[in-house]
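Novice: Fold the stuff below for me.
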Amino acid sequence: MSRPVYFEPEESMAYHGGEDVMHALMSIAGRYIGANPPHPPVYRVSRPGLVRKCDDHRYVFPLVELFPNMQRGQQLYAWAKLWSDSDQEFVFHITCFGPARLYHNGVLIYGSAPEEEYPEMPVLKLKCGLVKGWNHFVLEFKLGEKGGGGQFGTGSRKNKPLHFIVPTFERDGEEGWLYTEPLDAPLSEIPSGPMREKDTGVNWLPREEDPEKASSHGQLARMYGLTSGLSAYAWTKISGTKCGVETVLISGEAYSPIEFSVEGKVVFHQEQAGCFRFELPLSAAVQDLTVKCTCGDRDWGFRMDQTTQELLTPALDVKGHRGNWLYLGPFQAEQEIDLASCQKMKRTVRSGTGEDVYWRTEVPDGEVRPFLENEWFGRWNYPLGVTLYGLLQLGKAGQRSNIRDYVLSHIEFASSRFSYSLWDRERYGAAGLNNQLSQIDSLDDCGSFGATMLLADQERKLDGVSETAAHIADYILNEQARLEDGTLYRKIGVSRSMDNTMWCDDLYMSIPFLCRYAEWSGDDKLLDEAARQVLLYKKYLYIPERQIMSHVFDVERGEPTRTPWGRGNGWVLFSISELLTALPQEHPSYTVLIQFYRELCEGYLALQGRNGLWHQVLSDPESYEETSCTSMFIYAYARGVRKGWLLDPKPYAQAAYQGWKGLSERSIDKRGNVYGVCRGSSYSFTNHYYKHELGWNLNDTHGIGIVLLAGLETISMQEWQTNKPVFAAERVGTREKLEKSSF
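Specialist: Model (predicted):
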């Protein structure tokens, strides 16, 4: 290969950034953060019910439970919309419990065959051409021999599961689906775009009722019933800029005892039902206005006069909610509630009936839910664990508090909402955020991000870390499947083809967390477990004649695949370097572990490519130059040189320099884009899959963070060599050889 694979030399970071490694790292970080701004969650109205998400994030439509008296020959329709940022081919998953049809933007794209119409049918994958913007989906269900209804959705719990939105003008922004009652005749026209519900000619469920007309009682009586001794809160906002005066008149009618507070300070109290009227001093800033109501003998709640109502603005931007007020309750009248904490929207609170509750609207069953709709910020998954690790270390090394704070905000977004996400999953079938953390069933779901979370918690105490970390530790130590000898493995994989396998990737999904949790908790037994796992994985996956690792061990076959996938091997050396950093030299396993590290380093050194990069298939120089494994080897080599782990550090220092030179010339462009990072993998017993089917992505989060870490370790090694006399002369020779390089 005489020229870069991914871009022209003039587009490279080396061409524009020269030898300044920190400049390259800051360019990568700036591009990533700029592309992923820290947007808050999107809040939407949701309605719990029988049409809800399942564990795999598909929606279930249980016809027999919804309508036990539905007759053969009738049909039911469900309607929702889905946003797409671009025109794209997308795969949906469907299971039919009976006859079913699927329409996309009014066009029939699927009709079930009789052999597909039963609940035990394996998931069917349907490819659909989404258009940029809103895409409308309509499902038509009938009763069949074995039932009716089905499950439909994106079926992507491990990556970025999507949620559907109510499509009509009346309820625009709500999460979920509308559905009809059983109809004797088909719809005259399949909805293909936004419409008013009445214009479709049928009624849609759940019913949209005017809450003020639904009952003669106040809103809190309608929502929570009449139980003497209960209380509840209402929350809105008020701003002096809306009226241009220093004081305003607040007036209306209370149906029970009532208390008003502004920014947590009580400004008015009334012990009986009746009209209220008081003046409120205002500032120009928007302020929280809260109302505490206590249930009376006959009613509770309140009504604001029109002039007061016009001063109010919604407490929160909740899609699908057209009012100004949100409600929280019910509580025991004397129960102490930290309302300011509740208004941060991060947690549920225990109600007076012993259940955890969250904010809601006064629309029947209209509850508020946060959804993570960002591309990456706030998301929890294992590639982001490494991405944020790299960004955090860069922020500290480069004295860039903005990068550090970005990472801490991302991590705390997830950790602070951990307990909420467990509740959200229980109530609605699948969580609207923290989808993997709230449903851990593999090391991928917890270890990598959890390890970075513990590192971040050393910078400042982050909300929710203690309970999240304890949950992860319990999963790894007590729930993750193990072989009889204690080796962690995947009894249940992401797909059935991955069941009963052991992946070298899982060393990184467990070892760094165990090391950091040992330090965080003070329990050194976790270091013992980390060391044990590395040696057990060596037993199953090591290829001694090449001194490298097989990607996967197939437990059912009882043999390794012997496929030398680049990133899988990178995970191993990366993990061992993390363990050796944490493990005391007097530990019983230290000697054998450092010997294993040296053997692997020697094996990988022999496979470094001519351009300084390692290849997707390590032993095949015709496979593409892969960025993430290259970065992991650079990181582990540079750290080993600096830590004194290598008996002869010279060739490894040179390999690390050549590796960074190759990255800056061939994998990082002048804009900070990172090329050549292999996408998430399955596995195979042949190299063909890794070489020809497992391609690379631009700016894949599997690679961004480890590129940053590799650069930082290269800088640290440079500084260490410069300051260590034995290396000073050799350092000059190295620089002469690489005088036009980009490190």
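Novice: rest of the way, CA atoms for contacts and neighbours
Specialist: OK.
Novice: distance of the residue nearest to the spatial centre of the chain from residue 402?
Specialist: In the chain, the residue lying closest to the centroid (C-alpha atoms, centre = their mean) is residue 379, at 2.8 Å. Distance check for residue 379 against residue 402: by C-alpha to C-alpha, to the nearest Å, it reads 19 Å.
Novice: likewise residue 247?
Specialist: For residue 247, the distance to residue 402 equals 40 Å [C-alpha to C-alpha].
Novice: same check, this time on residue 413
Specialist: The spacing between residue 413 and residue 402, counted by C-alpha to C-alpha, is 16 Å.
Novice: Those two: who's more crowded?
Specialist: Each of residue 413 and residue 402 has its neighbours counted (other C-alpha atoms under 10 Å); residue 413 has more, 24 against 11.
Novice: One more, please, to line up against the first structure:
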Amino acid sequence: MDAPKYKWQTAHPVASPRSRRPPSFRYRLSRLYDMLNQRHTAAAIVAALCAASSPIVLADVNAGFNVRSAADVAVSHASHSWEWGTTAQALLELDNNDLSVFGDEPFPNGQIPHADPNIRALAYVKPHIRRDGQTLTEDKAVGDPASMGVSALLLGTSDSVYNAAADRQADYILHKAPKFSNGAISQRADVKELWADNMAMSFPFLAYYAVYKNDRNAMKEVVRQCGLYRDILKIDKFLNWRHIIGPQSQDEGLWSTGNGWAGYGMVRVLYTLQKWSGSRTLLDEQGKLKTWIKEILDGAMLSGREDLGLLRNYLNDAGWFGEVSGTALLSAVAYRMAVNDPAMFPQKYIDWADQNRRALGHQQGGDGVVVPAVNPLAWKDRNKYYGGSPEGQAFMVNLYTAYRDCVNKGICHN
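Specialist: Below you'll find the model as predicted:
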């Protein structure tokens, strides 16, 4: 029997009193330039200089659910490599967005930014990172340990041991992991198998690693790998991607969470490519990523919703229940792309994501858990999962940060 549906109004956060968006970094610099021209006092100029160089604090928004309690559940429930990496990424976006690729200037002087190892995201994931192994943690999957790769590189700005660990992880993926018949990097170490999940594990890390190594060609290879995955997982009949193709765990269904993994993974690759001075002129690669992301969103939008207003666990199968994990992450993709390219991702994408976000808000309990989710360890389980999916909870944080940034950019409304 299904557990009762949660509709806790008390889970909704109080709207922030800060209704206006904070001034951009560019605006603050231009203001400083004006003050210099107008011969303001030294004290005023120093104050403006400090303001221009300080991190931009994004105004909070009321997304219809309690993002802090959702994040706390992700932290307390995560127990696998991909869950640790996914949760760390979500915490970084939530608390230190300036360090994430979604910040205004994530690569100062074209380099990885210095990060305080004591911020919540890094302090949380640090104990899970193996510093002396071939990969960042022991795992039968090729990509899952790499979900912690961006965190390792940020930790490496204060402790080079983590840079060395990231080096070994990248070398393993690029040169030692099995390759599929078309050259795509396998998600599994023991067989040649492609999972949509790996789009959010290996490739955002490898794109970030390309910045670390100042390697434009490495960035191009990441985009090529995304295309190789698409060549296998997408078929002409559908806009969305199949979940797994390979000899061990094949799943030809259009798993909503898998499409979320693929979409958000490519979103992170796209933002990394665009924000880094060494690759922002790769217009052909940008265009490909945007097109592939749009296919996934368009397919999800055509798939409809079930009675709770959620996307089905398998988008192309009306027999499946609606669930929160895929709905949250695909909605985050829509908000990120509405900010990235409003012409290509116009208002209808925001409207679709808004409807999903409101439906998700009604599914959060007073304990922060958002339900029902798909069983995170058994995606074909017909029983709705009420125990708090670590990845699903992290996706709610991704959804919040994407919506918050969209509102702060003046593109979405709160």
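Novice: Could I get the TM-score for this pair?
Specialist: Their TM-score after superposition, calculated using TM-score structural alignment, normalised by the length of structure 2, is reported as 0.73; 346 aligned residues with a C-alpha RMSD of 3.4 Å.
Novice: Name all residues that make contact with the nearest residue to residue 465 of structure 1 once chain neighbours are set aside.
Specialist: Of all residues beyond its chain neighbours, the one nearest residue 465 of structure 1 is residue 415 (5.7 Å), with distances taken as C-alpha to C-alpha, 6 or more residues apart in numbering. Contacts for residue 415 of structure 1 (C-alpha atoms under 8 Å, 6 or more residues apart in numbering) come out as 462-465, 468.
Novice: Could you do residue 366 of structure 2 as well?
Specialist: The neighbourhood of residue 366 of structure 2, defined by C-alpha under 8 Å, 6+ apart, consists of 8, 10-11.
Novice: burial count for residue 467 of structure 1?
Specialist: Residue 467 of structure 1 sits with 13 neighbouring residues when counted by other C-alpha under 10 Å.
Novice: Same check on the one 10 residues further on?
Specialist: When counting by other C-alpha under 10 Å, one arrives at 15 neighbours for residue 477 of structure 1.
Novice: That one matches what in structure 2?
Specialist: With TM-score structural alignment as the criterion, residue 477 of structure 1 lines up with residue 174 in structure 2.
Novice: pretty sure its match belongs to a helix, no?
Specialist: Yes. When classified by DSSP: H, G, I helix; E, B strand; the rest coil, residue 174 of structure 2 is found to be part of a helix.
Novice: Ignoring the adjacent residues along the chain, who's closest to it?
Specialist: Taking C-alpha to C-alpha, 6+ apart, and ignoring the residues beside it in sequence, residue 174 of structure 2 has residue 185 as its nearest neighbour in space, at 7.5 Å.
Novice: I'd like the distance between that neighbour and residue 227 of structure 2.
Specialist: Taking C-alpha to C-alpha as the measure, residue 185 of structure 2 falls 11 Å from residue 227 of structure 2.
Novice: which of the two has more neighbours?
Specialist: Neighbour comparison, residue 185 of structure 2 and residue 227: the larger count goes to residue 185, with 28 against 17 (by other C-alpha under 10 Å).
Novice: tell me which residues in stretch 181-196 of structure 2 are buried?
Specialist: Of the residues in stretch 181-196 of structure 2, those scored as buried under the neighbour-count criterion (16 or more other C-alpha atoms under 10 Å) are 184-189, 191-196.
Novice: Let me fix that, I meant to ask about stretch 403-414 of structure 2.
Specialist: Residues of stretch 403-414 of structure 2 classed as buried under the neighbour-count rule (16+ other C-alpha under 10 Å) are 403-408, 411-412.
Novice: Filter the contacts of residue 415 of structure 1 down to the buried ones.
Specialist: 462-465, 468.
Novice: The equivalent of residue 465 of structure 1 over in structure 2: which element?
Specialist: Structural alignment places residue 465 of structure 1 opposite residue 162 in structure 2 (criterion: TM-score structural alignment). For residue 162 of structure 2, the enclosing helix or strand under DSSP states H and E is helix 160-171.
Novice: following that helix, which helix or strand shows up next?
Specialist: For helix 160-171 of structure 2, the following helix or strand on the C-terminal side (DSSP H and E) is strand 194-195.
Novice: Can you spell out the matching residue range in structure 1 for that following strand?
Specialist: Counterpart in structure 1 of strand 194-195 of structure 2, with TM-score structural alignment as the criterion, is residues 502-503.
Novice: how close does the counterpart of residue 71 of structure 2 in structure 1 get to residue 702 of structure 1?
Specialist: Superposed on structure 1 with TM-score structural alignment, residue 71 of structure 2 falls opposite residue 29. Relative to residue 702 of structure 1, residue 29 of structure 1 is positioned 14 Å away (C-alpha to C-alpha).
Novice: Over to residue 479 of structure 1?
Specialist: From residue 479 of structure 1 across to residue 702 of structure 1, the span is 26 Å (C-alpha to C-alpha).
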